[in-house]
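Quick one, fold the following:
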Amino acid sequence: MSILLIIVIAIAVVLGVPDFRRQLVTRPVFKVFKRILPPMSVTEREAMEAGDVWWDAELFRGKPDWRQLHNYPKPGLNDEERAFLDNQVETVLAMLDDYSIVHEQKDLPQEVWDYLKKEGFFALIIPKAYGGREFSAIANSTIVSKIASRSLSAAVSVMVPNSLGPGELLMHYGTEDQKQRWLPTLADGRDVPCFALTGPEAGSDAGSIPDLGIVCKGEFEGKETLGIRLNWNKRYITLAPVATVLGLAFKLRDPEGLLGDKEDIGITCALIPTSHPGVETGRRHSPLSLAFMNGPTTGQDVFIPIDWIIGGPDYAGKGWRMLVECLSAGRGISLPALSAASGHLAARMTSAYAYVRRQFGLPIGRFEGIQEPMARIGAYAYSLEAHRRMTAGAIDLNMSPSVITAISKYHMTEMARKVVDDAMDIHAGKGIQLGPLNYLGNAYMGIPISITVEGANILTRNLMIFGQGATRCHPYVFAEMEAAANPDEEKGLQAFDGLLVKHVGYAVGNFSRALWQGLTGAKFNRAPVSGETGRYYRDLTRMSTGLAVVADMSMLVLGGDLKRREMISARLGDVLSHLYMASATLKRFEEDGHQVSDLPYVHYLLQYHLHAIGVAFDGFFDNFGHPILAATLKRIIFPWGIRYKAPKDDTAQKICSSMLVPGVLRERLSHLCYIGEGENDPTGLMESAFVAMYEAQALEKRLAKAQATGRLPKRIPFADLIEKGLEAEVISESEAAQLRKAERLRYHAIQVDSFSEMSAVPSSVVPFKEDAA
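As a prediction, this is how the structure comes out:
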């Protein structure tokens, strides 16, 4: 007993006396930490330092404050934004004929371009002081979503000027002269912007771009001027064929020391008029079956003044940091808006089609084989809208949450891919045959574009989500990395010592909570609400604690190798991502007034997310590479095994039943889906057929009952049945007229297009002109 007491006292002295602890514990750990610290390039470090942490930090640290989540304000439109959506957006939607845009004109009509410019669609984010709309992130997102439900080509054309590009970069970093020169003309459409980053040799690895600028003196407007001589070759640049101003990212070198004593200055961004000598634009790519302007740009020996650098010469070499900090618009607003639009469109049109289309005398939505994918469509549509609102809301809080926007970019585009795939499966031939009656085909073809832009999804999942989350969201790791990188080792050691003590306490606390929550099934965790959703908060807290434990052990054991263990990193990123998406669903449920009718959607999604978290953890434990440690961690976090199950069939069936009823719930689920007026619009036709058939269902049942009793003949065409029913006085003349109208709409709605000439075949088999439209 005395020996144990002596050991305890010795440990207390070592840990409790700073000088002893620093020499005997911290210094050796510090040396090991510096050795296992993953190597980090300049671009990686700038990406790591950029942006903010938000709700992702709460989830990563193991003790999320759910009341804080509910206290974040619900994003909404102000009166001006609502009026714009109800008027200008509705006007432009009525002007769009997506089949003609994609398959005939290969471009937006000139009157649409003119209207978009005149009404400020390209100036949603530009301040009013410069002639812009100065709309919120949620308004920007909602406008893009609504347009995307009608035409992806139009939505992308609107999205890009309000996303990563000259406008946003100027607002954040431009000099006042640059803002005064460019923002008013960008706002009123006199100038159309594009931004060129990606090239043949560098996409996701922007640090390796070969495009080069050399600081030198040259002639500009007849005078010798300090400037940059540029050479570049870029591709996939949206709006490049029609742009009047080009934002350009390149590496800058200063071999003559004209700007200072640093030769390799780094990635820099400049703004160049496309009319400037040597700038080449105009050629077009053909992005699958869409018709938005996208093409290459090149330049050879292009001389520009030094003050064309965005932000002026002081921002030379700061381009990558600028780009990363502004990526939130593309990842957090624009691409989630496109994905949410896919959910709104698929939910609205697939539910209508599943009621209108009949097999074996029944709407196909009554068959369980159809109900499985249709439930996914409905649940995912609910989730996509929840995710869109929450992420845009974060940006409206003046946040730039880099990890959350990466989660949004990856998971929302992947969820949209599944939604549209399921919708295509249910529509079958109706979705395959392109033509004016097809409202799904172009949305289906556009999905891979969202998957690949703003950082390919494979990269985003495997490297970015957990890679950034592990350092930015962890309460101590990033500060420890900074301490280790301090050139003054003693100061670094002193800072590291205090962080290490806190980190150890944090880790011990998470381990103990993880074991307790595992043993008790999280029954004693607190939930901010009562009722059916309370258990989900408790389970999510438990999984958050488990992530904190596993993340700490992964970084400790794997060190720099974690950067190369991309599959392990991806699984941990999946845990964080599903925690975030589940949070968004619960927040939406509360914000919408915890509607009882929404509960099947919430149950489905929370069961789906918890099951996905369990699968990710299981994959981590099986592949961690340290079997004893992996088994120990699994036993701590899941002492009774991983018991989360996928959503049940009866939950899916409840979702399907609600989707097959016109009304408030279906409207909320798909309120951003454009529904055209009249029978000449494919969405308007399908919706009209659905409503007409639903309203006539009681009459159909009456006819079916008359058939069952022998009063009316069986197995005859429905049109004949209506007339027989009228003759037998089973239905009245007005009721017969109602049934005839419903049947006419139904039959028209399920038709597909056909063409008499090959020239009318969709553009995928027509050679695409390479000149600019």
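
make it CA atoms for all contacts and neighbour counts henceforth
Noted.

And the helices in the stretch 601-750 of the chain?
627-637, 649-659, 664-669, 682-695, 697-708, 718-727, 733-749 (DSSP state H, counting those that start in this stretch).

what comes into contact with the third one?
Read that as helix 664-669. Residues from elsewhere that reach helix 664-669 (CA atoms under 8 Å, 6 or more residues apart in numbering): 344, 347-348, 378, 381-382, 597-598, 658-659.

top of these by neighbour count?
residue 344 (32 neighbours; other CA atoms under 10 Å).

Take the contacts of helix 664-669 and keep only those in helices.
344, 347-348, 378, 381-382, 658-659 (DSSP state H).

taking those residues as a set, which two sit the farthest apart in space?
Using CA to CA, those span at most 15.0 Å, a distance reached by 344 and 658.

now the other sequence, so there's something to compare against:
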Amino acid sequence: MHLTEEHIMMRKMVRDFARKEVAPMVEIMEQTDEFPSRLIKKMGAAGLMGIPVPEAYGGAGADTVSYIMAIHEISKISAAVGVILSVHTSVGTNPILHFGTEAQKQTYIPKLAAGEYVGAFALTEPQSGSDAGSLKTTAVRKGGSYILNGSKVFITNGGAADLYLTFALTDPEKGRKGISAFIVEKNTPGFHIGKKEKKLGLLGSNTVELRFEHAEIPVENRLGEEGEGFSIAMKNLDVGRIGIAAQALGIIEAALGCSVEYAKNRTQFGRPIASNQAVSFKLSEMAVNAEAAKLLVYHAADLYQRGLPCGKEASMAKQFASDAAMKAATEAVQIHGGYGYMKDYPAERLFRDAKVTQIYEGTNEIQRLIISKYLLQ
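Below is the predicted model of the structure:
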């Protein structure tokens, strides 16, 4: 994997920022489960909330590899902050950047890139998870507006976000081809933030329910044409999956790092436990999986950056990296023994954070289905 001088500089900047600004917030987020609003403002000031956004819209103007690198490096310190960044950029900002009108771009992208606004993506519903095309939320045209009714669940950044890219049926009889996309601002009358979920991991990253009760959205806030919503959602899931793969990669490397450190310093039977083959082999496998995941993640990011098809590669990266993250975190707990089960050590948090990477942005069962379809088409 070849990194340019710009990539190396970006990596150093993000690593320094993560150690200085993100690391002190980890324990606070674990204790309070509060969204780190002040940290997000600092990330915006550092240019991290708009890395792949062109400079003309207030972004850093960097490439996709730089953006994925930022998620990777931040997730080594906090997977929760990593997913906040990933959702905000991949599916909260990118759809407007790629499918929005010039007026929409001028209105929203500079604020998103600066971290003044946080973005969210509202697709999943109580009865439509993996089968996203079966959503029930409706949008009925009424003069110069659409009236939205329905609900969404498991919305990352919900409650803290300033705008929500929301998908609803404008023509229920057309199924997926009747889905349209809308930019919904947080203070829209009839739009309500529902229950905040109590999660196993990623504490500090909000996950909420949304309710639309005759919420009136101006026609000019429709993203794309009527019926293009499902296509818009799917086209942005590739980079979304690469982002979650990068988050998982960060978890793998964090698990490996803390495990190596503990194994070298923990003494039993008069010698470090790292000298035991049962432990050293675990470390070896974690290291191999970390390198393999890294190659898959950055290969997919490079394809996306160059505008080449990457659906299969994005699914491969997401599936492999997330499975490897769960395995690495499990082994980290095992290597730490009883201490791995305690909140005083990072292995416990990594274990809780890793599991969801196998579930969101498309379950790993869905990823295997996608990969197999590419192979058999």
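
Would you mind reporting the TM-score between them?
Taking TM-score structural alignment, normalised by the length of structure 2 as the basis, the two superposed chains have a TM-score of 0.93; 375 aligned residues with a CA RMSD of 2.1 Å.

In JSON lines, list the ones in helices among the contacts of helix 664-669 of structure 1 along with distance to residue 195 of structure 1.
Output for those, formatted as JSON lines (distance: CA to CA, whole Å):
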{"residue": "344", "distance to residue 195 of structure 1": "29"}
{"residue": "347", "distance to residue 195 of structure 1": "34"}
{"residue": "348", "distance to residue 195 of structure 1": "35"}
{"residue": "378", "distance to residue 195 of structure 1": "36"}
{"residue": "381", "distance to residue 195 of structure 1": "31"}
{"residue": "382", "distance to residue 195 of structure 1": "33"}
{"residue": "658", "distance to residue 195 of structure 1": "44"}
{"residue": "659", "distance to residue 195 of structure 1": "41"}
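
Next one: the counterpart of residue 214 of structure 2 in structure 1 from residue 699 of structure 1, what distance?
Residue 214 of structure 2 maps onto residue 301 of structure 1 when the alignment is built from TM-score structural alignment. Going from residue 301 of structure 1 to residue 699 of structure 1 by CA to CA, to the nearest Å gives 76 Å.

Same check on residue 619 of structure 1?
54 Å.

Those two: who's more crowded?
Set side by side, residue 619 of structure 1 and residue 699 show more neighbours around residue 699, with 19 against 15, by other CA under 10 Å.

Touching, that one and residue 737? I think so.
No - Residue 699 of structure 1 is beyond contact range of residue 737, at 11.2 Å (criterion: CA atoms under 8 Å).

which helix of structure 1 spans the most residues?
helix 489-520.

Look up how far residue 197 of structure 2 lies from residue 156 of structure 2.
Taking CA to CA, one finds residue 156 of structure 2 at 10 Å from residue 197 of structure 2.

Looking at these two, which has the bigger crowd around it?
residue 156 (21 against 13).

Please name the nearest non-neighbouring residue to the more buried one.
Sequence neighbours aside, residue 207 is the residue nearest to residue 156 of structure 2 in space, at 4.6 Å (criterion: CA to CA, 6 or more residues apart in numbering).

Pretty sure the one you found sits against residue 155.
Yes - taking CA under 8 Å as the definition, residue 207 of structure 2 is a contact partner of residue 155 at 5.1 Å.

Strands of structure 1, start to end?
193-196, 212-220, 223-238, 245-253, 264-273, 279-280, 294-305, 358-359, 362-363 (DSSP state E).

and the angle for the second one with strand 223-238?
If I follow you right, that is strand 212-220 of structure 1. 130 degrees (axes from the mean of the first three to the mean of the last three CA atoms, to 10 degrees).

Residues contacting strand 212-220 of structure 1, please?
By CA under 8 Å, 6+ apart, strand 212-220 of structure 1 touches 224-232, 250-256, 258-259, 303-306.

In PyMOL, select just the buried ones from those residues.
Buried residues among the contacts of strand 212-220 of structure 1 (16 or more other CA atoms under 10 Å), as a PyMOL selection:
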select buried, resi 225+226+227+228+229+230+231+232+250+251+252+253+254+255+259+303+304+305+306
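
any idea how far the alignment partner in structure 1 of residue 340 of structure 2 lies from residue 338 of structure 1?
In structure 1, the residue equivalent to residue 340 of structure 2 is residue 431, according to TM-score structural alignment. Computed as CA to CA, the residue 431 of structure 1 to residue 338 of structure 1 distance reads 19 Å.

cool, and residue 517 of structure 1?
Counting by CA to CA, the gap from residue 517 of structure 1 to residue 338 of structure 1 is 39 Å.

Pick out whichever of these two has more residues nearby.
Between residue 517 of structure 1 and residue 338, counted using other CA under 10 Å, residue 338 has the larger neighbour count: 30 against 25.

In structure 2, what residue corresponds to that one?
By TM-score structural alignment, residue 338 of structure 1 lines up with residue 247.

correct me, but that match touches residue 78?
No - using CA under 8 Å, residue 247 of structure 2 makes no contact with residue 78, being 9.0 Å away.

Looking for the alignment partner of residue 355 of structure 2 in structure 1.
Taking TM-score structural alignment, residue 355 of structure 2 has residue 448 as its aligned residue in structure 1.

Aligned counterpart of residue 207 of structure 1 in structure 2, please.
Match for residue 207 of structure 1 (TM-score structural alignment): residue 133.
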